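[1] Sequence first, then the predicted structure:
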Amino acid sequence: MQITDIKIRKFFDEGPMKAVVSVTFDDCLAVHDIKVIYARDRYFIVMPSRKNPDGTYRDIVHPINAEFRAKLENAVIDAYHVQRVAAEHDEAEAAENAVII
C-alpha cells in the first residue's frame, strides 16, 4: 500500500496538536482526521478515533504493524514540516505585499 497524497487540512499554533491531516492510499482510499502532535520534544501522529460511552477512545483506523506505522508517521510529519514552512512563507509574502493606505 502506497501513500499517494497527504493534505494538511488545518494548522494549529497553540497547544500540542499542530495539524489535522488527510492521507490518501493508492489513489483510492482516504483517511481523514489524522492528528500531528508535538509533545515530550517530539512529533508523532494520532489516528482518527471515537469516544466510547465509558470515556475511553478507540481508533477507527490504524496501522497493523510497526513498519507501516513508522512509514506513515514519517511521511505525515515530513509533509507537515514542508507544508508548514510553505504556509509561513506565503503569510510572510502576503504581509510584505500588503498595501497600507
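    Cool, the structure landed. Bear in mind the structure is a predicted one, so any value in this text is a computation, not a measurement.

[2] C-alpha from now on. contacts and neighbour counts both.
    Noted.

[3] Quick one: the strands in the protein, in order.
    If you assign secondary structure with DSSP state E, the strands in the chain sit at 3-11, 17-25, 29-39, 42-46, 49-51, 57-59.

[4] Could you check the angle the longest one makes with strand 3-11?
    Using axes from the mean of the first three to the mean of the last three CA atoms, to 10 degrees, the interaxial angle of strand 29-39 with respect to strand 3-11 works out to 50 degrees.

[5] Next, the angle from strand 29-39 to strand 42-46.
    Orientation check (the same axes, to 10 degrees): strand 29-39 against strand 42-46 gives 140 degrees.

[6] Pasting the second one now:
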Amino acid sequence: MEITEVRVKLMENSEDRLRAFCSITFDSCFVIRDLKIIDGMNGPFVAMPSRKLTGHCNRCGHKNYLRAPYCNQCGTKQRSGGENDGPQKLYADVAHPINSECREQIQRHVIEEFELELQRAQQPGYRSRYDDDFDSDNVDVAAYAEPQAKNLPEKLPPPAPHFHQRPDGQTSSQRGGGGNDDSFGAGVF
C-alpha cells in the first residue's frame, strides 16, 4: 500500500487544539477524509475520523447521542451510565490503521504535508486543495479555473443527453422534453 496524496485544510482561527483537517489517498484509488491534525504535548498528531456513538431513548426508542441529558424526540430525561460502569466511550473510529507500522507511516506523511501546507499558506494567492474534486483523472481543474489563459470558451457546452433503451426497444432521452413516452416518470430528468 502506498500513500499517493495528502490534502490539508488549515484551521487558522480554531480556538481549540485542532490545527487542520486532511484527506489521504492510498494507491491513487481510495480516499479517507476528515482525519484531524491536533496540537499535542509533543507536537502535532493525527486523529482518525470518528463518529459520535448513540443510544436509544427508553420511552420512545429515538436515537440520541450518548450522555445527552434529554431525548431529542420526546424530551424525556435520559439516564446516563452508572457510576460503576467506568468511563463511557463516546466516539468510535470510522477508519483506522490496525498496526503501529501503518499508523506511523500515515502520521509521518500527514505531518510532513501539514508542514508544507503551512509554508504554502504564507505565499500570496494561497488556496487549499482540500475541497477540490478527487476525480481529477476526468477533469482538468486548471482549465476550468482560468479559461482565458488557455484560450478556452468562457462557458463550457452543456453535457450531451444520455440515452437509455426502453423495454419496447426504442431509445429515449433521459433529459425529457417532449416525446410520446407515457411511462411512469417520463420526462422527470
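    Okay, I see it. Everything numeric in this text was worked out from a predicted model, so none of it was measured.

[7] hang on, the earlier thing: deepest-packed of the strands of the first structure, please.
    Mean neighbour count (mean count of other CA atoms under 10 Å) peaks for strand 17-25 among these, with a mean of 19.

[8] That strand vs the second structure, average distance?
    After superposition onto the second structure, strand 17-25 of the first structure lies on average 0.5 Å away from the residues it aligns with, using mean CA distance after the TM-score superposition for the first structure.

[9] contacts for that strand?
    Residues external to strand 17-25 of the first structure that are found in contact with it (CA atoms under 8 Å, 6 or more residues apart in numbering): 1-12, 30-38, 76, 80.

[10] As JSON lines, the strands of the first structure with distance to residue 93 of the first structure would be great.
    What follows is these, written out as JSON lines (distance: least, CA to CA, whole Å):
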{"stretch": "strand 3-11", "distance to residue 93 of the first structure": "18"}
{"stretch": "strand 17-25", "distance to residue 93 of the first structure": "22"}
{"stretch": "strand 29-39", "distance to residue 93 of the first structure": "26"}
{"stretch": "strand 42-46", "distance to residue 93 of the first structure": "27"}
{"stretch": "strand 49-51", "distance to residue 93 of the first structure": "37"}
{"stretch": "strand 57-59", "distance to residue 93 of the first structure": "39"}
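
[11] Out of the ones you listed, flag the one nearest residue 70 of the first structure.
    With CA to CA, the closest approach to residue 70 of the first structure among the strands of the first structure belongs to strand 42-46: 9.7 Å.

[12] now the closest one: how far from the chain's centre is it?
    When C-alpha coordinates are averaged (CA atoms, centre = their mean, to the nearest Å), strand 42-46 of the first structure and its chain have centres 9 Å apart.

[13] do the same with stretch 7-15 of the first structure
    Chain-centre distance of stretch 7-15 of the first structure: 8 Å, with CA atoms, centre = their mean.
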